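# Sequence and predicted structure, then a few things I'm wondering about:
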Amino acid sequence: MTFTGYGDEWRLSRRIFHQTFRADSALKFHPMQIRRAREMIVSLIDDPQHYHAHFATFSSSVTMSAVYDYETSARDDPLVLLVIHAIDLAIGMLTPERAMMLKMFPFLLNLPDWCPGSSIKCDARVSTNLFNELVNVPFDYVKQHMAGDSISSRSSMVGEHLQRIEEQGEALRPVLEPALKKAATTAFAAAYDSTTSALMVFILAMVLYPDVQRYAQAEIDLVIGRDQLPTF
């Protein structure tokens, strides 16, 4: 959706996104979010050195469960690693310096691969291939599980709308499926970066301000006690 021009497809993608993640609809994801949060806590206790990887896995797994009903493994999940690799590569490419270079020297996009200075084009090709995988691999995962009559896959964002296509006729597919793919990719790509960053900043704040951490812990203990974990 980010790079889609405003128009019918953009509005359709936005509507799909809103139908899934509006406040009243997102309530059904609370049990899954709690389960994923507790998995993250266990991973942090077992392996605190790789806290960033645990945060990335958590943020990706929550959205992938909601969007694709994909159950990620606690560590080194192949699809999570694909997300991290694709987004990190894209962030490295989408810089003002590279944009200015291409604006000033557009011929760089036409250089042969063996020529010095063609790395931008090569990186763009790799990034495009990764994002195509990012769009299609989890989407095809839902299709395969729906073909196997998986009930849970039909409760995900992608599953619900694919079922709508099945019920209302294949005429919707050429219009709805591309918009659905873009909405789905936007959801988990955005969640990976924003949620992971928020968790990293939170940890930094707690380390820098231990008095605030103690105060917050005291408030939590006052509300729920010390023998249970917070829930919604």
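Received it, and whenever you're ready, just let me know what you need. Numbering: from 1, shown residues only.
# From now on I want contacts and neighbour counts done on CA atoms only, so please keep to that.
Will do.
# what ranges do the helices span in the protein?
8-21, 30-46, 51-68, 78-93, 96-104, 119-147, 157-168, 173-208, 210-224 (DSSP state H).
# Output the contacting helices and strands for the longest one.
Pointing back at helix 173-208 there. Helix 173-208 is packed against helix 8-21, helix 51-68, helix 78-93, helix 119-147, helix 157-168, with contacts defined by 3 or more C-alpha pairs under 8 Å, 6 or more residues apart in numbering; DSSP states H and E.
# So what's the gap between that helix and the chain middle?
4 Å (C-alpha atoms, centre = their mean, to the nearest Å).
# May I see the helices of the chain arranged in CSV, with mean neighbour count and distance to L111 as well?
Formatted as CSV, these follow (neighbours: other C-alpha atoms under 10 Å; distance: least, C-alpha to C-alpha, whole Å):
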stretch, mean neighbour count, distance to L111
helix 8-21, 17, 33
helix 30-46, 16, 46
helix 51-68, 24, 36
helix 78-93, 17, 18
helix 96-104, 11, 12
helix 119-147, 16, 8
helix 157-168, 18, 40
helix 173-208, 17, 31
helix 210-224, 12, 54
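# Relative to F232, which of those helices is closest?
Nearest to F232, of all the helices of the chain, is helix 30-46, at 7.1 Å by C-alpha to C-alpha.
# need the contact list for the residue nearest to D123 when sequence neighbours are not counted.
Excluding the flanking residues, the one nearest D123 by C-alpha to C-alpha, 6 or more residues apart in numbering is M93, at 7.6 Å. Counting by C-alpha atoms under 8 Å, 6 or more residues apart in numbering, M93 touches I120, D123, A124.
# measure the residue in the chain sticking out farthest from the centre to M100 for me?
No residue in the chain sits farther from the centre than C115, which is 35.4 Å out by C-alpha atoms, centre = their mean. Applying C-alpha to C-alpha, to the nearest Å, the value for C115 to M100 is 20 Å.
# same thing with P174?
For P174, the distance to M100 - C-alpha to C-alpha - is 36 Å.
# One more: A191?
With C-alpha to C-alpha as the criterion, A191 and M100 are 28 Å apart.
# So which residue is smack in the middle of this structure?
F188 (1.8 Å).
# Find the residue closest to that residue in space, skipping its chain neighbours.
T63 (5.3 Å).
# can I assume the one you found is in contact with T185?
No - the criterion here is C-alpha atoms under 8 Å, and T63 misses it with T185 at 9.9 Å.
# Structure two is appended below for comparative analysis:
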Amino acid sequence: MLPLTNSTWLDLCLAGVAVYLVKQVFIKKNPVSYPPGPPGWPLVGNVTDMPRIKPWLTFTEWGKKYGDISHVEVLGQHIIVLNSVKTGMEMLDKKSNMYSDRPVLPMCGELVGWNLSLGLLPYGDRFRWYRKNIHRIIGSRAAMDVYNPIEEIETHRFLKCVLTKPDQLQAHVRHTAGAIILRISHGYEVKENNDPFINLADHAMNQLSRSSAPGAFMVDIMPFLARVPEWFPGAGFKRLAREWYETREQMVTAPYKFVKDQIAAGIAPMSFTSNLLEGRTLSAEEDNMAMWSSASLYAGGADTTVSAIYSFFLAMTLFPDAQKKAQAEIDVVVGPDRLPSFADRESLPYTEALAKEVLRWNTVVPTAIPHRVTEDDIHDGYYIPKGSLVIPNISFMLNNPRTYTNPSQFNPERFLAKDGQELELDPRTICFGFGRRHRLTTQSSDSLAFDCIGLHLADASVWISTAMSLAVFDISKAIENGVEITPELDPSSGSISHPKPFKCSIKPRSAKAIALIQQDANY
């Protein structure tokens, strides 16, 4: 077989454009117009308009200019951007039967190999198998209660680490999030320092975030590029994908093998994975589904809570008044002789509101993974063609002044009843996405049911970290050479966004606080 030359590849690209043009000639006439959006170019459409870094900022500008629904087209691929909670709920929740599919993401899904993870799966038997098993373990607050001791003990260990080395806050947050999810997903107790599974998750989740960010790689816009060889000019993404594939493969298989080895030795502790495997004979397909559902749980809890808890420390550094109010509440309800626990949660409404505000103030998932439309639709007078990608701009939704008063301010009171004023929208309804995969519904005034399977875990982790940290630490701006350092809010690009690393001062509130931190924290 003759090797493909650069001119051959150019011919193939031109052939692809020709096929696209032929399709345009014979395409049916739209029943109504597309939503408004930036004007495109002939042939390539809006290929130059698609942002590759922090896409939510560009999407916000489109919202201001074109309204709640905007539209672009890139080489025949229609992309719909949503900039309001109302539109997101009307389309992705109420019409979830046609808006909850996932697109094929060539970079993240096919090349890096995350296509079998829960977040990228289309609806089908495999998706339902994952969901059923994961929902049984962490799908409700009641189901999560059995893991409360793990959350409390690992967060207590986190306090010890912060007390000893406060300048390594980000590493402590990541270590603790990994410790919690690995205990739940695989029954694995992490090493105190330099744990291999924590490091693996750190690399893999960073790569997952980068590979799934909207517009980050042209191969997601022009899928035929997935077939070009690594040596082809501009195909550097293929080398990245090969490296990231290896990391992803290790993250999925290594913890799963650990559980199988533990079961064979008769020493496996209770975990999501051991529950799927022990006492059962699985087919090859079931074994693969068990491995991937475990990996999906592991991946889902390994990075989102890291972003949220690090955001909490940034918020407390910048907004000391909110910190003092929460500490005053904790001092009255819990007192100085013990650490807060989940049993105190209902008695700490301001602390609860503060944890909600953390999720709103600095968005963990700014745009979410795109949805794919499975049928033609007309919404609000606009034509949404089958196959369109729908991207909710969650970052703007959580900072929209029409929804949240003074959104740049960190204000937990917006979620507390006061003088008959209506509460502002609970950010947990949208902060991790929309649709049948992600919906939060209200069962009663006191019971929230999250349809996003990982949201109860994230919600619990953020709350217990908030309550315990505020009980024993004062968090403030760092001072260097007599100058107070004010950190900036500068979230990273990627599908999971993290605050820019910052400096702060973390000091124990009292001698009693030190004693509480230094108590044993063992299983």
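Yep, it's here. Quick caveat: nothing in here was measured; it's all calculated off a predicted structure.
# TM-score of the superposed pair?
With the length set by TM-score structural alignment, normalised by the length of the first structure, the two chains reach a TM-score of 0.89; 224 aligned residues with a C-alpha RMSD of 1.8 Å.
# how about the residue farthest from the centre of the first structure, what does it touch?
Counting by C-alpha under 8 Å, 6+ apart, C115 of the first structure has no contacts.
# Spit out the contact partners of the closest residue to W463 of the second structure other than its chain neighbours.
The shortest distance from W463 of the second structure to any residue other than its chain neighbours is 5.7 Å, reached at A355 (C-alpha to C-alpha, 6+ apart). A355 of the second structure makes contacts with F312, V462, W463, T466, as judged by C-alpha under 8 Å, 6+ apart.
# Which of those are buried, as a PyMOL select command?
A single PyMOL command suffices to select whichever of the contacts of A355 of the second structure are buried according to 16 or more other C-alpha atoms under 10 Å:
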select buried, resi 312+462+463+466
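# With respect to M98 of the second structure, which of the contacts of A355 of the second structure is nearest?
V462 (32.7 Å).
# That closest one contacts I309, correct?
Yes - with contact defined as C-alpha under 8 Å, V462 of the second structure counts as touching I309 (5.9 Å).
# before we move on, the earlier item: pipe the helices of the first structure into CSV and attach distance to T2 of the first structure per row.
Below are the helices of the first structure laid out as CSV (distance: least, C-alpha to C-alpha, whole Å):
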stretch, distance to T2 of the first structure
helix 8-21, 9
helix 30-46, 25
helix 51-68, 17
helix 78-93, 13
helix 96-104, 17
helix 119-147, 13
helix 157-168, 18
helix 173-208, 7
helix 210-224, 36
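# So for N110 of the first structure, which of the ones you listed sits nearest?
Once those are compared by C-alpha to C-alpha, helix 119-147 is nearest, at 8.1 Å.
# on that earlier part again, can you tell me which of the contacts of A355 of the second structure are in helices?
Short answer: these in helices (DSSP H) are F312, V462, W463, T466.
# Would you mind listing the two of these that lie farthest apart?
Once C-alpha to C-alpha is applied, these give F312 and W463 as the farthest pair, at 10.0 Å.
# Just give me the match in the second structure for R173 of the first structure.
Taking TM-score structural alignment, R173 of the first structure has S283 as its aligned residue in the second structure.
# swap in E9 of the first structure?
Matched across to the second structure, E9 of the first structure falls on R126, judged by TM-score structural alignment.
# Give me the distance between the closest residue to that match other than its chain neighbours and R174 of the second structure.
Spatially, and ignoring its direct neighbours in sequence, R126 of the second structure is nearest to M289 (7.1 Å; C-alpha to C-alpha, 6+ apart). Computed as C-alpha to C-alpha, the M289 of the second structure to R174 of the second structure distance reads 27 Å.
# quick one on the thing from earlier: conserved subset of the contacts of M93 of the first structure in the second structure?
Retained contacts for the contacts of M93 of the first structure in the second structure, judged by both residues aligned by TM-score structural alignment, their matches' C-alpha atoms under 8 Å, do not exist; all are absent.
# wait, which of those is closest to V42 of the first structure?
Closest to V42 of the first structure, out of all of these and judged by C-alpha to C-alpha, is D123, at 36.5 Å.
# Quick check: the aligned residue for that closest one in the second structure?
By TM-score structural alignment, D123 of the first structure lines up with L240.
# Spit out the contact partners of T4 of the first structure.
Residues in contact with T4 of the first structure (C-alpha under 8 Å, 6+ apart) are W10.
# Residues in contact with stretch 155-165 of the first structure: which ones?
Outside stretch 155-165 of the first structure, the residues touching it (C-alpha under 8 Å, 6+ apart) are 20, 65-69, 139, 142-143, 146, 153-154, 172-173, 176-177, 180-181, 184.
# what about 7 Å?
Contacting residues not belonging to stretch 155-165 of the first structure are listed as T20, A66, V67, Y68, D69, V142, S153, R154, L172, R173, L180 [C-alpha atoms under 7 Å, 6 or more residues apart in numbering].
# Could you do stretch 469-486 of the second structure as well?
159, 316-317, 327, 330, 339, 503-509, 513.
# Check the burial of F107 of the first structure by counting its neighbours.
By other C-alpha atoms under 10 Å, the residues close to F107 of the first structure number 10.
# Find the residue closest to the aligned partner of A37 of the first structure in the second structure in space, skipping its chain neighbours.
By TM-score structural alignment, A37 of the first structure lines up with T155 in the second structure. Of all residues not flanking T155 of the second structure in the chain, S465 sits nearest, at 6.2 Å (C-alpha to C-alpha, 6+ apart).
# distance of the one you found from N97 of the second structure?
37 Å.
# again with V252 of the second structure
30 Å.
# got it, and T176 of the second structure?
Taking C-alpha to C-alpha, one finds T176 of the second structure at 37 Å from N97 of the second structure.
# Good, wrapping up.
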